[in-house]
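A.B. asks: could you look at this predicted model? Sequence included:
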Amino acid sequence: MPNSLDNQVNRPQATLSMKLNFPDLCQQHAITPRGIISIGAYDGKTLKRLNLPNTVKILVIDANQSAVERLQENFADRPNTQVVQAAIANHNDTVTLHLTSLQSSSSILPWKQYSEIYPNIKEIQQLTLSSRTLDTLLEELNLSPSDFNILILDIQGSELLALEGATQLLNTLDAIYTNVYYQELFKGGALAEQVDQFLTDYQFQRVAEETPYHPAWGEAFYVRQTVRTEDGLLPVQPLSPTSQLLQETQQELETLQLQYQETLGTLEQTQDQLQQQAENLAELESQRDQILAELEQSQTQQEQLQTQLQQTQTDLKQSQTQLQQTQLQQTQKESDQSRSELHEVREELELTQFQLDEVQVELEQYVAKFHQQKEEITKLQTELEQTKTQLTQVQPQPELTVSTKSKSDNAAIVKLLAKVLAETLED
């Protein structure tokens, strides 16, 4: 576990609760809070942790508008608390508010060594605001300084400026709880010795201080060295050595108690963190188990899908094989049938060719015969012409004889022509 002091060294101010035991300090010095002015309260949580009675009058002041809005919300349940926006200084004029990335570190003074201690905090904006002294602000608010006996200051280096503008209020205060500085963290900011010297003139003495976060700054509790009685202000009697030793011992015990409480708080915070981490780990383990279960389920589904895919591929191959076989058988059958038909066609063609050849031979025979008969007819026609010619040249014979011979020759010729014609038609 890291050293708690190392963690405290670079923690910015105004974000932590007061380390001095405010109630015990008030009790030790017989101070009863009846009115408190808190300047630079940021969110007011530190003030609320004091558990002050509702009868205590409280004036809360902050220069940052967003802080004022938070304060108004946080103190809405306390009717005796007034929240005011104002930039407190030692004059009634204007000031520049240096807003930072950590709003509680904003100041009306520019940074000096503060940026070296807290380099992660950056200035993000500058606002020009009207400034007021505490005495002027109380007058404007129609508030009496005598209504307040405790002043709390947490305004990043400008605490002495606020005190210088509260000369009337200082005469009515019993205690001042303020931040003090041992190095110049802000330009123009007063150191603790300067604050001591100023408050000495108003009969205040530093009775307790603490530097819990960084050696350059801390907290101090000032008490007026006179007490109020019916007869007026009386000086406080100095403590005897025994009482002084008892007070110092008491302070040491309180410091040890605070350290113990801080350690206990750190331990509780660590336990809470460990518990939160354990819960986060359990949740992560639950998520891991769920993811593993989903992964196993996905793997099972993937295996099932892969099995189905393999089965589908096997079925597809079988179907392809069957289809190929069927197609092959069909093709073979069709091929055989085509071969058979082709063979039959071929046989028919061969038969037809044979018949054609026979027809061709017969046709050639008929043609030869036709030519022969044609020659015979031509010969007969020639003979007929010769016969006609001879008949014309021969002297006329008796009519009966000539006629009978002519008719006999003509009949023979007609029979021959009829015979040739009949054979030709048959062919």
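C.D. replies: Received, thanks.
A.B. asks: from here on, contacts and neighbour counts on C-alpha atoms
C.D. replies: Fine.
A.B. asks: show me what the top helix by length along the chain is packed up against.
C.D. replies: Selection of the longest helix in the chain by residue count, based on DSSP state H, yields helix 241-393. When contacts are defined as 3 or more C-alpha pairs under 8 Å, 6 or more residues apart in numbering; DSSP states H and E, helix 241-393 sits against helix 399-426.
A.B. asks: ok, back up a step: how far away from the center of its chain is the longest helix of the chain?
C.D. replies: How far helix 241-393 lies from its chain's middle: 42 Å, per C-alpha atoms, centre = their mean, to the nearest Å.
A.B. asks: and stretch 220-232, by the same measure?
C.D. replies: With C-alpha atoms, centre = their mean, you get 62 Å for stretch 220-232.
A.B. asks: what residues sit buried inside that stretch?
C.D. replies: The neighbour-count check on stretch 220-232 (16 or more other C-alpha atoms under 10 Å) flags Ala220, Phe221, Tyr222, Val223, Arg224, Gln225, Thr226, Val227 as buried.
A.B. asks: so which of the residues you listed sit within strands?
C.D. replies: Ala220, Phe221, Tyr222, Val223, Arg224, Thr226, Val227 (DSSP state E).
A.B. asks: dump the buried residues of stretch 220-232 into CSV; add distance to Glu69 as well.
C.D. replies: Shown next, in CSV, are the buried residues of stretch 220-232 (distance: C-alpha to C-alpha, whole Å):
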residue, distance to Glu69
Ala220, 28
Phe221, 28
Tyr222, 30
Val223, 32
Arg224, 33
Gln225, 37
Thr226, 38
Val227, 37
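A.B. asks: then this one, side by side with the first:
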Amino acid sequence: MFKRLQQLLSTLTIIVHPNGGIKYISRNSASLASFGITHALSKIAPTIQTVIDVGANIGQFATAIRQFYPDSQIFSFEPVPKCFQLLQKNTKDLPCISVFNLALGLENGNISFFENAHSHASSALKVSDYQKTNTPKTKTYKEIEVDCQRLDDFKFEKPLQTPILLKLDVQGFEKSVLEGATLFLNQVDFLLLETSFIAMYDNEPLFDEMHAYLKEKGFKLVAPIGALPDTNLAIPQLDMLYKRINSN
């Protein structure tokens, strides 16, 4: 009951928000979480010209980004065919967006991927016992093959305008994406990624490892800007915003 009341209040807040409204909340890809994260992001980084949206699902983040950064160019990557079809449908009327049925990672070619019945849990890594216990709907998945490419090898049609935001929501596969983007990271001004304190996926790097890796790559932690408590009210994951140290 309390959770439903929270969702109702959040929905009403978005409806009256100058960047929200009925038109946004009625979209199939509308997301309370994505709207909240993007709202927080806009307060810290008021100007973003390019968004690399990795793990786009059905377009929730891209749809929210368009509300706060109407002139940005968005590149959305989603490997699961069913989700990609919905991504195409949900973003077809958004200006300046390109979508790709592709995973990003450490290698080029086909990789094994676990398509979850709960699409938000689909990943190149298997769901952990902890997540299956706390979110039983994640127990069901099937293994598929998807195309994968290193971000360093991806060919954009034209030079990217800065500031650039790289957003990763790839369910424990974030470090592999970053390791395939060591050159591209030099262009990135802001990095938004979901990181875990409790393993939600087998062999997932946790926050301490990810934070050390990003510091080594020249990024500083700005703030956590999103959280999703589990059924026990613990917070196993946070959406963390990083900024490149020499970025203006």
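C.D. replies: Cool, got the structure. All figures in this text were calculated on a predicted structure; none of them were measured in a lab.
A.B. asks: in CSV: the ones in strands among the buried residues of stretch 220-232 of structure 1, plus distance to Lys317 of structure 1.
C.D. replies: Converted to CSV, these look like this (distance: C-alpha to C-alpha, whole Å):
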residue, distance to Lys317 of structure 1
Ala220, 93
Phe221, 95
Tyr222, 99
Val223, 102
Arg224, 105
Thr226, 110
Val227, 109
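A.B. asks: just those residues now: which is nearest Thr389 of structure 1?
C.D. replies: Ala220 (182.8 Å; C-alpha to C-alpha).
A.B. asks: next up, the contacts around that closest one.
C.D. replies: Residues counted as contacts of Ala220 of structure 1 (C-alpha atoms under 8 Å, 6 or more residues apart in numbering) are Leu20, Tyr177, Thr178, Asn179, Val180, Arg206, Val207, Ala208, Glu209, Glu210.
A.B. asks: what lines up with it in structure 2?
C.D. replies: Matched across to structure 2, Ala220 of structure 1 falls on Met240, judged by TM-score structural alignment.
A.B. asks: so the nearest residue in space to its match that is not next to it in sequence, which of the three states?
C.D. replies: Spatial nearest neighbour of Met240 of structure 2, excluding adjacent residues (C-alpha to C-alpha, 6 or more residues apart in numbering): Pro224 at 4.3 Å. Recorded secondary structure, Pro224 of structure 2: strand (DSSP: H, G, I helix; E, B strand; the rest coil).
A.B. asks: quickly note the distance from Pro224 of structure 2 to Gly180 of structure 2.
C.D. replies: 24 Å (C-alpha to C-alpha, to the nearest Å).
A.B. asks: can you pull the contacts of the residue sitting nearest the centre point of structure 2?
C.D. replies: By C-alpha atoms, centre = their mean, structure 2 has its centre lying nearest to Asp169, at 3.0 Å. Shown in contact with Asp169 of structure 2 (C-alpha under 8 Å, 6+ apart): Val54, Gly55, Ala56, Leu193, Glu194.
A.B. asks: filter the residues you listed down to the buried ones and hand me the ChimeraX line.
C.D. replies: Provided next is the ChimeraX selection string for whichever of the contacts of Asp169 of structure 2 are buried by 16+ other C-alpha under 10 Å:
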select :54,55,56,193,194
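A.B. asks: rewinding a little: the residue nearest to the centre of structure 2 -> structure 1?
C.D. replies: By TM-score structural alignment, Asp169 of structure 2 lines up with Asp154.
A.B. asks: equivalent analysis for Leu87 of structure 2, please.
C.D. replies: In structure 1, Leu87 of structure 2 lands on Leu71 (TM-score structural alignment).
A.B. asks: then Gly180 of structure 2?
C.D. replies: Using TM-score structural alignment, Gly180 of structure 2 pairs with Gly165 in structure 1.
A.B. asks: go ahead and confirm that match touches Asp135.
C.D. replies: Yes. Between Gly165 of structure 1 and Asp135 a contact is recorded at 6.4 Å, counting by C-alpha atoms under 8 Å.
A.B. asks: coming back round to it: report the two of the ones in strands among the buried residues of stretch 220-232 of structure 1 separated the most.
C.D. replies: Going by C-alpha to C-alpha, the pair spanning these furthest: Ala220 and Val227, at 19.7 Å.
A.B. asks: and the helices in structure 2?
C.D. replies: Under the criterion DSSP H, structure 2 contains helices at 2-16, 22-25, 32-44, 60-68, 81-91, 129-134, 174-179, 207-216.
A.B. asks: now do the buried residues in the last one.
C.D. replies: Buried positions in helix 207-216 of structure 2, judged by neighbour count with 16+ other C-alpha under 10 Å: Phe207, Met210, His211, Leu214.
A.B. asks: hang on, the earlier thing: now do the contacts for the closest residue in space to the match of Leu87 of structure 2 that isn't next to it in sequence.
C.D. replies: Nearest non-adjacent residue to Leu71 of structure 1, counting by C-alpha to C-alpha, 6+ apart: Asp43, 5.3 Å away. Contact analysis of Asp43 of structure 1 by C-alpha under 8 Å, 6+ apart lists Ala67, Val68, Arg70, Leu71, Asn74.
A.B. asks: before we move on, what about Ala62 of structure 2?
C.D. replies: By C-alpha under 8 Å, 6+ apart, the neighbours of Ala62 of structure 2 are Asp53, Ala56, Ile74, Ser76, Thr91.
A.B. asks: map it onto structure 1.
C.D. replies: Aligned partner of Ala62 of structure 2 by TM-score structural alignment: Leu47.
A.B. asks: roughly how far apart are the aligned partner of Phe198 of structure 1 in structure 2 and Phe184 of structure 2?
C.D. replies: With TM-score structural alignment defining the correspondence, Phe198 of structure 1 maps onto Tyr213 in structure 2. Separation of Tyr213 of structure 2 from Phe184 of structure 2 (C-alpha to C-alpha): 15 Å.
A.B. asks: again, but for Val127 of structure 2
C.D. replies: 29 Å.
A.B. asks: please identify which of those two sits among more neighbours.
C.D. replies: Neighbour comparison, Val127 of structure 2 and Phe184: the larger count goes to Val127, with 25 against 15 (by other C-alpha atoms under 10 Å).
A.B. asks: which residue is the nearest non-sequential neighbour of the counterpart of that one in structure 1?
C.D. replies: With TM-score structural alignment as the criterion, Val127 of structure 2 lines up with Trp111 in structure 1. Excluding its sequence neighbours, the residue lying closest to Trp111 of structure 1 (C-alpha to C-alpha, 6+ apart) is Phe186, at 4.5 Å.
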